[in-house]
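1. Pasting the sequence and the predicted model now:
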Amino acid sequence: MERFLKKYYAITDRKQFKYDFEIQIKRMLDSGIRMFQLREKDLPSDEFFDLASKLGKLLSGYDASFFVNDRVDVAVLTGANGVHLPSKSIPIETVKHKFPFLIVGKSCHSVEEAVRAEKEGADYITFSPIFETPGKGKPKGLKALKEVVEAVSIPVYALGGITEEAIPEVLKIGVYGIAGIRLFIK
């Protein structure tokens, strides 16, 4: 499972992309990103499925991992490596029971949520927002991130408002990796 988890984890938001979807993904691949989460919440199911299929094809030939946000059906049908569940989503145990081959990640915003996600069987978590980021509430900060890293034994990804300059400081906390949207759009 850990061979599918990479240090840098790009979450898509095509509305923020500077280039069209395919070109932006290729630019991220060229910069060394090897873990992607298709998150496009605004798309109807048919378009989301088509974009997931396209992303899967774009990543083939690279040692890249592919996760689908919240849509277990689309993850299974497109051959994604896993699914990333928002904090309020279907139970991790149900996904793991029905689809044991899927890696399951979970969004967490507190130590309690992180511990619960691990107990429920999450393979990894994202913890956010670390720093100020538009529309995501009060930043949790590095102290809270450290508490989460120390409270769980599964990989923790730091997410939210992380700049390139802040990466070394965040990695010192002991996180498994860094996740982001704007961070990887160049």
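-> In hand now; what should we look at? Residues are numbered from 1 along each chain as shown.

2. C-alpha from now on. contacts and neighbour counts both.
-> Fine.

3. now the strands for the chain?
-> Listed in chain order, the strands of the chain (DSSP state E) span 8-11, 35-38, 65-69, 82-85, 103-108, 124-127, 156-159, 177-180.

4. Just the buried residues of stretch 99-116, please?
-> Buried residues in stretch 99-116, defined by neighbour count with 16 or more other Cα atoms under 10 Å: 102-111, 113-115.

5. A further structure is provided below for comparison with the first:
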Amino acid sequence: MLRYAITSRALYPGSEQEKQAALLREASRWIADGIDFIQLREKDLPAATLANLARNLLENIALTASPTRLLINSRPDIALATGAHGVHLTASPDELSPAQIRDLFHSAGRPKPLITLSCHSLAEVQRARREQVDAIVFAPVFEKPLADGQKLPGQGLDQLRAACIAAAPIPIFALGGVTIENASECLEAGAAGVAGIRLFHRS
């Protein structure tokens, strides 16, 4: 089972510096464990701070010779500046396309980036397949509680299964309400692995 951890320093108490330090400690544990992907998703941080976090994680990956790959959420500029392995994109029409990001990396003389893409419908999955992304994060699979006490309904395992068929041979990560207990159901539906925030954060 492939594992795709998404960062959220908001899960930790304390000052901004303490939150970042806690996040780096948690990510170091993932790296030591050989987790497949880490998506650095601290969207509200200034570019310089985000780049500093990325460099810390990449240094840790190199020092431990870990197979972990670091993806920067929606910031190909920071991925290029830091030497991250790739970029995670949303399905927003405002995002650069996978082809445009590959062109950016090629123009900079950098290796072809890994590109993962969030999808929430079969139409988005089919588009991602045409764009030949490296992996798709499909969500939400299960019902998910929101911060305001509401619940986001899940699309269910049948929809996940349909998404995996539509995406093939591109691997899909199941996201949204995934737990240790239901992860095997996602694999049985055809997912290559699971993605999550709270799923991987010990807090």
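-> Here it is on my side, so go on. These figures come from a predicted structure and were not determined experimentally.

6. would you list the strands of the first structure in JSON lines and tack on distance to residue 133 of the first structure?
-> What follows is the strands of the first structure, written out as JSON lines (distance: least, Cα to Cα, whole Å):
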{"stretch": "strand 8-11", "distance to residue 133 of the first structure": "14"}
{"stretch": "strand 35-38", "distance to residue 133 of the first structure": "19"}
{"stretch": "strand 65-69", "distance to residue 133 of the first structure": "20"}
{"stretch": "strand 82-85", "distance to residue 133 of the first structure": "20"}
{"stretch": "strand 103-108", "distance to residue 133 of the first structure": "16"}
{"stretch": "strand 124-127", "distance to residue 133 of the first structure": "13"}
{"stretch": "strand 156-159", "distance to residue 133 of the first structure": "10"}
{"stretch": "strand 177-180", "distance to residue 133 of the first structure": "11"}
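
7. hang on, the earlier thing: specify which member of the buried residues of stretch 99-116 of the first structure is nearest to residue 16 of the first structure.
-> Distance to residue 16 of the first structure across the buried residues of stretch 99-116 of the first structure (Cα to Cα) is lowest for residue 107, with 20.7 Å.

8. For the first structure, which helix extends over the most residues?
-> Longest helix of the first structure, by residue count under DSSP state H: helix 45-59.

9. dump the residue contacts of the residue nearest the centre of the first structure.
-> With distances taken as Cα atoms, centre = their mean, the residue of the first structure nearest its centroid is residue 37 (5.2 Å). Residues in contact with residue 37 of the first structure (Cα atoms under 8 Å, 6 or more residues apart in numbering) are 9, 10, 11, 12, 66, 67, 68, 69, 84.

10. What subset of those residues is buried?
-> By neighbour count, with 16+ other Cα under 10 Å, the contacts of residue 37 of the first structure hold 9, 10, 11, 12, 66, 67, 68, 69, 84 as buried.

11. The last one matches what in the second structure?
-> Translated: residue 84 of the first structure. Using TM-score structural alignment, the partner of residue 84 of the first structure in the second structure is residue 88.
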